[in-house]
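A.B. asks: coords please:
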Amino acid sequence: MTKVSATVNPREQKKGNAYLYLVCLVAALGGFLFGFDTAVISGTVSLVKHDFGLNAVSEGWFVSCALLGCIIGVSCSGKLSDKYGRKIVLIISAILFLVSALGCMLSGSFTILILFRLIGGLGIGVASMVSPLYISEFSPSRFRGMMVSLYQLALTTGIVLAYFSNAYLASHAPNALDTSMSKILSTELWRGMLGLGAVPAGIFLICLILVPESPRWLLLKGKIQSATSVLIKIDGTEAAQKEIDAFTVLKGNTDEGSLKELFTPVYRRALWIGLLLPFLSQVSGINAVIYYGPRILEQAGFTLNNALGGQVTIGLVNVVFTFVAIFTIDKWGRRPLLFAGVGGAVFSLIIIGILFALGITSGLWILIFILAFIACFAFSFGPICWVVVGEIFPNAIRGKAVALATLSLWIGNFLVGQLTPVMLEGLGASWTFWLFALCCSPALWLTWKLIPETKGRSLENIEAYWKETH
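C.D. replies: Predicted coordinates for the structure are as follows:
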């Protein structure tokens, strides 16, 4: 085992912190692309429907086909990232995003457009799993919550910028001229909206080439020298040695682990957390509220202008309150933020249902509680789900386990997307929101009974905790 003894001076520590932020921001670009690609579709649906003469089934397939790619991407990314490394799989996701954006922009038929939407879905699925995993493994324990929360911040920023870019292109498209660029930016505006994603995808790809591999993956593969070099650059030699020593104590061997370990008594609690927390974050109705929220806000008379409207308002609140998690998660801890955020979300959903039941669907009150729900989600469920899922699983199978947890999130996402219109029609808005509150509330029990406080703990310490307490 490599020994390192010297400590770093404050200047070197400051340089290490800057390096940490820079690398984590690069990885967080995966979240930005996830958010951008998911949200940009909202501005293209009516345009694509018109240009290709879509019926209701084809329109639904255009919107939802990326979800199939997401599920496939998540299912493959865990095993691939454990075997070949986090960095190479992130590079694959960047290539998928780039190919999808350019392919959608240049597609000559609806079938080709769907093909490239599926490719984009693969990129979303891979990035939604590997980006927060990489950040979690790369970050020192005292910064890990903040760094992983950057992923959620990037995701929400991507959503907002997609709304802004759609609005900008729609309002600044040039007059129709007989040129290819004019066709993209005016007569077939959706091509520009979808193609714009190639810019951040290209930046993501170039930056990923320059970042190192996850040090914990390097340790798992027995590449001690390479891991030591990265850890020293991040946090100094003394901290690097502690990380390596802790890893060595826990590591029985460097063989690839099996998901069967999660079903043993030692990790069963971690498995329940990993499956339930992401699922509950989706069945809280966040996507339904984001989807129907703009219409509610516009009915309430709250529009920034004709181009932006309620969608950007909700998106901005989502971004702003994510900063609450970034600045407090490593000070207050994961559990306090979850209790406060989930409790606030349940209360807001109940009040929204009451307002619908009373017919108060315009004015200030509906606005307040829609935005309150978004704010509560943004500083709790949104970022903390990714933080906790990236922390709780053992080193040897973290990639596969995080993929399983992320798949649970996408299943919840799918169910809400499919059932919300049915519930709104069959149950009405009041009971729909009350049902979301009911589905969201078990997260309070989960936080109280199962989720340990992981603030300030190394990943190896958390792994040891499961072995000590099972």
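A.B. asks: C-alpha from now on. contacts and neighbour counts both.
C.D. replies: Will do.
A.B. asks: residue 420 is in what secondary structure piece?
C.D. replies: In this structure, residue 420 sits in helix 398-426 according to DSSP states H and E.
A.B. asks: buried residues in that helix?
C.D. replies: Going by neighbour count (16 or more other CA atoms under 10 Å), the buried part of helix 398-426 is 398-414, 416-417, 420, 423.
A.B. asks: tell me what that helix is packed against?
C.D. replies: Applying 3 or more CA pairs under 8 Å, 6 or more residues apart in numbering; DSSP states H and E, one finds that helix 398-426 contacts helix 56-84, helix 110-138, helix 268-283, helix 286-299, helix 381-391, helix 429-440.
A.B. asks: please give me the structure for this one as well, since I'd like to look at both together:
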Amino acid sequence: MKKHKSLYIVLITLVATLGGLLFGYDTAVISGAEGSLQTYFADNLDLSSLVHGLTVSSALIGCIIGGLFSGYFSTKFGRKYSLILAALLFLFSAIGSAYPELLFFTAGEPSYALLVMFNIYRIIGGMGVGLASAVAPMYIGEIAPSHLRGRLVSLNQFAIIFGMLVVYFVNWGIARGQTMEWVNEVGWRFMFASEAIPAILFLLLLFTVPETPRYLVSQNKNDEAFNILSKIYDKTMAKATLYEINNSFDSKKGKLFSFGATVVVVGILLSVFQQFVGINVALYYAPRIFESMGAARDASMFQTIIMGLVNVIFTIIAILTVDKFGRKPLLIIGSIGMTVGMFGVAGLAFSNTIGIATLIFIIIYTASFMMSWGPIVWVLISEIFPNKIRGQAVAIAVAAQWAANYFISSTYPMMMEFSGGLTYGFYGVMSILSAIFVWKFVPETKGKSLEQLEMRLRRDQSEKSSAS
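C.D. replies: Have a look, this model is predicted:
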């Protein structure tokens, strides 16, 4: 008998990764609607570029809230029911963002109050993203065997990128052949409403998957945990894994810094660097970047699809190599590629050279991110924290990630008004610093069980205490 039952694990993982798909869908749907929102709200109400940037990025406020509360929900109600809540938030946001006039306002009459209502619906969707972004990789990491964990958690990033690619096609399909007047009045509503379809599918499928064995052990439900482990491993391996999990919960109190501050700080900085390299600027504002290169509106959306396909291809490369080459080498290689891409774009911006070279450097940059910092950070965040603090530590790391995302995304329009070259140069410098950080501080986690990683962390803590 095989020591693990791959088909069962993969099917569970695929359901959980729908949370990642909705994460990608919700965050990227704004790229197609961003120009229309400027026309509908900012231009009609004479709002500044800063207010528009805050509107485009408003979902990220919800992401921060969802990330912060993910620890509470995942610990109190479990990983599975936290994902069910995220699905409901996605669904509600899709309907409300598409028709913010619902109940309180007149359709087609933009106002400051309507803008606030739109942002509230986007924040609700962001709360779903924040929850899913923390809990989906945690769920997969707690279900997966150690030798498949990197690959399976990376599938969540693939789902995020695939969700972005799907919505790029949806946005392009909605806008294709239509007048700009129609897109600005009606088309953007269809873009937001389309998210309801994957949200409903995610909600229904979540009722078919189990809770994670590690959460069940934390609730003293050992029999249920063993039943699930028996579906993943043979009985001998299931008993050994259950024993390891129980020992990890007995070893420490569940205070955040029970295992020292270093592991928490590393998790936070991984999250912050993932955003400070500027990836979401490329994702949220992609059509506008391509329009600045001289592309028409529908052509710019098509170029965004090309970028989305590149993202998918290089995420697959990460999935195939993360358990073979390890986490650290991929992160450092990715940082080098991102540095080349961003400094290339910065140099072209300084020289006022806009053209195909800009597209090439953006593709180099995004491809480098997608084969490294995109998926690998989520893998590491699901791995490095011990069982007893995982829920709260992941929540803090993910909240920090979304706070960094919000800062970078909302300041982009204002920074670009000051200097495009300096803006992209800043992201290039962050890419260099990210490589140095990984080289110096990030541990390699390839091939070890979550409990083995915890034992190593505890041993390092003990050695530091003895040395002091």
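A.B. asks: of all the helices and strands packed on helix 398-426 of the first structure, which one is nearest residue 352 of the first structure?
C.D. replies: Closest to residue 352 of the first structure of these, according to CA to CA: helix 429-440, at 6.8 Å.
A.B. asks: can you check which part of the second structure the closest one sits on?
C.D. replies: Mapping helix 429-440 of the first structure onto the second structure (TM-score structural alignment) gives residues 420-431.
A.B. asks: who's in contact with that stretch?
C.D. replies: By CA atoms under 8 Å, 6 or more residues apart in numbering, the surrounding residues in contact with stretch 420-431 of the second structure are 273, 276-278, 335-336, 338-343, 345-350, 412, 415-416.
A.B. asks: what does stretch 335-355 of the first structure give?
C.D. replies: 325, 329, 361, 366, 369-370, 372-374, 376-377, 379-381, 384, 429-434, 436-438, 440-441, 443-444, 447-448, 451-453.
A.B. asks: mind redoing it with 6 Å?
C.D. replies: Residues from elsewhere that reach stretch 335-355 of the first structure (CA atoms under 6 Å, 6 or more residues apart in numbering): 369, 373, 376, 380, 430, 433-434, 437.
A.B. asks: now flag whichever of these is closest to residue 275 of the first structure.
C.D. replies: Within the contacts of stretch 335-355 of the first structure, the smallest distance to residue 275 of the first structure is 16.9 Å, found for residue 380 (CA to CA).
A.B. asks: residues near residue 10 of the first structure, how many?
C.D. replies: Per other CA atoms under 10 Å, the neighbour tally for residue 10 of the first structure reads 9.
A.B. asks: residue 355 of the first structure -> the second structure?
C.D. replies: Under the alignment (TM-score structural alignment), residue 355 of the first structure maps onto residue 348.
A.B. asks: got the angle for the host helix or strand of that match vs helix 373-383?
C.D. replies: Using DSSP H and E, residue 348 of the second structure falls within helix 327-350. Calculated by axes from the mean of the first three to the mean of the last three CA atoms, to 10 degrees, helix 327-350 of the second structure forms an angle of 140 degrees with helix 373-383.
A.B. asks: give me the mean deviation of helix 327-350 of the second structure from the first structure.
C.D. replies: Once superposed with the first structure, the aligned residues differ from helix 327-350 of the second structure by a mean of 1.8 Å; criterion: mean CA distance after the TM-score superposition for the first structure.
A.B. asks: that helix: which residues count as buried?
C.D. replies: Neighbour-count burial for helix 327-350 of the second structure flags 327-349 (criterion: 16+ other CA under 10 Å).
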